[in-house]
Structure formats: structure tokens, C-alpha cells
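Peer 1: Predicted model, plus sequence, below.
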Amino acid sequence: MRHLVYTSGSTLVEVLVALLLLAVGLLGGSAMQLSSLRARHESALLSTAMQLAASMAERMRANSTQMQALDADNPYLGLDYEAGPLDEAAGAPACLGNTTCSAAQLAQFDIAEWKQQLHKDLPGARLRICRDALAWDAAAQGLHWSCSGGSGAPIVIKLGWRGRQTRGRVAQESALPKIAMQLAAGAP
């Protein structure tokens, strides 16, 4: 007669396989969490950039005297600013407060304030304001920093920033703008 023996415990191999599966699951979960944190950070930067660009557009529209000036006399147009690691943006004109600013002084104040905000809120930010008929490069399927110019072209605010530095890799430079906001067609 045959006797079957049943063991009530687990073998060492079964325990090791279970631990391996648990470790792989935990590793996958932590990688997913890290990816989620990176996406949240990039989303926060994009949201900040959109708010800054919208603020710039509204300030430019509010300074209609300066926006109606010839392109060569308009300090907003042709603005190309790139924040360095130790960059200290120039102070704003001292015309605010009890005195009245001219349109040109107000534009200089706006530009100085934007530079401070960009330096504070976006890592390695770059800002370009220009006239550009084609901000989207169809061949590269993306935005580009160059501007086509021309008095009939719309005014475009282009913003970019460096990506977050990852272990062992240099931070991605702001090689291309990440957003481009075109002022309304009716804007000067």
C-alpha cells in the first residue's frame, strides 16, 4: 500500500520566487511613481509658462501706444532673453508710484518684470517676442526660435526652458520653444 505524504509548508524555492515577484512589483511601482512625479513637474512648468505668456500678451495689449509704434521703436518686439544660472535681471524703471510713466518706460518696466519672473519660475528660461508668420515648423513638426518677421506677420511670444537634470545626463537645453502664443489677429 502506498502512503502519500503532504507537507503543509512552502519550500525555499517557492518563497524565493514569491520574494522575486514582490521585488519586481515594487520596482515597477516605484518607477511608475517617479515617472508620475516628472510628468507633474513638467506640467507645472508648462502651466506657469502659459500664465506668464498670457500675462505678457495682456500687458502688451494694455500698452497700446507702444504696440502701435513702428516695429523698430517697439521694445517688446525683438526681445530675445535667455536666463543664465547667475543672471540678475535689471531693475525696473523708477517711474512708477507717484509719477506717470511714458509708454516706452512702461514697456521697459514690463520687460524687466518678465525677466525676473522667468528667472524665478522657469529653469534656464528663454523668451522671444517677434513677428512670425509660421511659428510651427512643419518639417521638424515643432516650434522654432527663428522669426520670419514682416510688418503683416502676427506677434508671437515664444517660451522655452531646460528640462530637469537626470542622473548622469546634462539637462536638456531649451533648443526649441515649448510654447508659442500668438497675439490676436486684431492686435497691432
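Peer 2: Okay, I see it.
Peer 1: C-alpha from now on. contacts and neighbour counts both.
Peer 2: Noted.
Peer 1: Please compute how far the longest helix along the chain lies from its chain's middle.
Peer 2: What stands out as the longest helix in the chain, according to DSSP state H, is helix 12-62. Remark: helix 12-62 is offset 16 Å from the chain centroid, using C-alpha atoms, centre = their mean, to the nearest Å.
Peer 1: structure B:
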Amino acid sequence: MATSRQASTGFSLVEVLVSIVVLSIGLLGSIGMLLTAVRTGKEAATFAAAVNLARDLSEKVRMNPGVAARNDAANTYLVANWTAGSDAPVAAGGGCAAEACNPESLAAWDMSEWKRRVAKALPGARLSICFDDKPWNASAGEYEWACSEAGPNVVVKLGWVPHADAANSKHDGEPQRERPPRLVMQLVSG
């Protein structure tokens, strides 16, 4: 009598394990892409906040041209190497908000309020506001913190600690002091 072998159907244990491994690798890749997207979104929001802060300061400076055009100590809009936390805390309100004041007092009040907002919006904030005719360092291929203190252009240089460094960044592992400005914007042109 002839016996017929019945073909087995279904999956073997090895096939199931291989499919689980492949699915796990795909899920890990998806999670990695999601985390990168979240970090990139945070950095984009921080950059947008920095641009808005620079734009706001530009408007304040343009409303007070008598002080902003000076290249001397009387120009309180000029700031050299300020970092968040280096000033005494500034109380909101008061100053020129409640009373009339002269242009110099208005500039000092504008800057104290603006620095408070910068410290709140940008992690590890650093800034310089100066007369600088060449903020771009062509040999290094990046902006630099040093100011020429010459020329008719007042620029704001903002830096902060990034949420996530790019994988190929040449500044990985460097302290914030050594990083170039992340945003340089002209406030007043001569």
C-alpha cells in the first residue's frame, strides 16, 4: 500500500524569529527618525526665537537712533560678550515702562528687558552687539565673536547651546565659549 506524505503547512519557529528581528530593526529605525525629528524641531523653534529676538532688538534700536549711532560708552545698546546669568536679575516692569525717560535711559531699559528675554528663550545664551564691518571669518568659514569696532554697521551676534549637535559638526565637545555665533544679524546700517 502506498503511503502519501502530507505536506506540512504553516511557519517554522526559525521563520517567525527572523521576521521578529526584521520587524524590530525597522521599529528601532523609525524611533530613531522620530527622535531626530523632535530634536530638529526644537532646534528650529529655538532658531526662530533667536531671529524674533534679533528682529525685536532691531526695531528698538531703530526707534532710538540718537543712542544707537554712537560708537562710544554712551551707547548702551552695545554689549560685549554677555552670557545668560552674568547680569543681576532684572525685574519686569518699572524703569521706562512706568515713567518718561531720556533716550539713554530708554536704551538701558530696553537692553535689560531684552537680555532677560534672551536668557529665558535661548539655552546657555551668549551675545555681542557691536560695530563690526566684517563679522564673517572667511579663512575659518564661520562667523566670529570678535568685533572690529569699526565701520557703520551695528550687528547682533547670538549663540546658544544647541539641542542636538550635527553628527559631522567640527565643534562637537567644545564648550559654548568656543562655538561661533549661531545667528548674526545687522541692526543698523551706516
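Peer 2: Alright, I've got the coordinates. Since we're looking at a predicted model, the values are computed, not measured.
Peer 1: Quick check: the very next helix or strand once past the longest helix of the first structure compared with the second structure, mean distance?
Peer 2: On the C-terminal side of helix 12-62 of the first structure, the closest following helix or strand by DSSP states H and E is helix 64-67. Compared with the second structure after the fit, helix 64-67 of the first structure shows a mean deviation of 1.5 Å (mean C-alpha distance after the TM-score superposition for the first structure).
Peer 1: name the helices or strands packed onto helix 64-67 of the first structure?
Peer 2: helix 103-121 (3 or more C-alpha pairs under 8 Å, 6 or more residues apart in numbering; DSSP states H and E).
Peer 1: Output the contacting helices and strands for the helix it packs on.
Peer 2: Using 3+ C-alpha pairs under 8 Å, 6+ apart, helix 103-121 of the first structure sits against helix 12-62, helix 64-67.
Peer 1: Single out the most deeply packed of those.
Peer 2: helix 64-67 (a mean of 18; mean count of other C-alpha atoms under 10 Å).
Peer 1: Next, the mean deviation of the helix or strand following that helix compared to the second structure.
Peer 2: Per DSSP H and E, the first helix or strand lying C-terminal to helix 64-67 of the first structure is strand 79-82. Average distance, strand 79-82 of the first structure versus aligned residues of the second structure after superposition (mean C-alpha distance after the TM-score superposition for the first structure): 2.2 Å.
Peer 1: In contact with Ala108 of the second structure, which residues?
Peer 2: For Ala108 of the second structure, the contacting residues are Thr76, Tyr77, by C-alpha atoms under 8 Å, 6 or more residues apart in numbering.
Peer 1: Recalculate using a threshold of 7 Å.
Peer 2: The contact partners of Ala108 of the second structure, by C-alpha atoms under 7 Å, 6 or more residues apart in numbering, come to Thr76.
Peer 1: cool, the one 10 residues further on as well?
Peer 2: The contact partners of Val118 of the second structure, by C-alpha under 7 Å, 6+ apart, come to Ala125.
Peer 1: Map it onto the first structure.
Peer 2: Alignment note (TM-score structural alignment): Val118 of the second structure maps to Leu118 of the first structure.
Peer 1: measure that match to Gln68 of the first structure for me?
Peer 2: Here the criterion is C-alpha to C-alpha, to the nearest Å. By it, Leu118 of the first structure lies 26 Å from Gln68 of the first structure.
Peer 1: now swap in Ala54 of the first structure and tell me
Peer 2: Ala54 of the first structure is 19 Å from Gln68 of the first structure, by C-alpha to C-alpha.
Peer 1: burial of Trp111 of the second structure, as a residue count?
Peer 2: Actually, residue 111 of the second structure is Met. It isn't Trp. When neighbours are counted by other C-alpha atoms under 10 Å, Met111 of the second structure registers 19.
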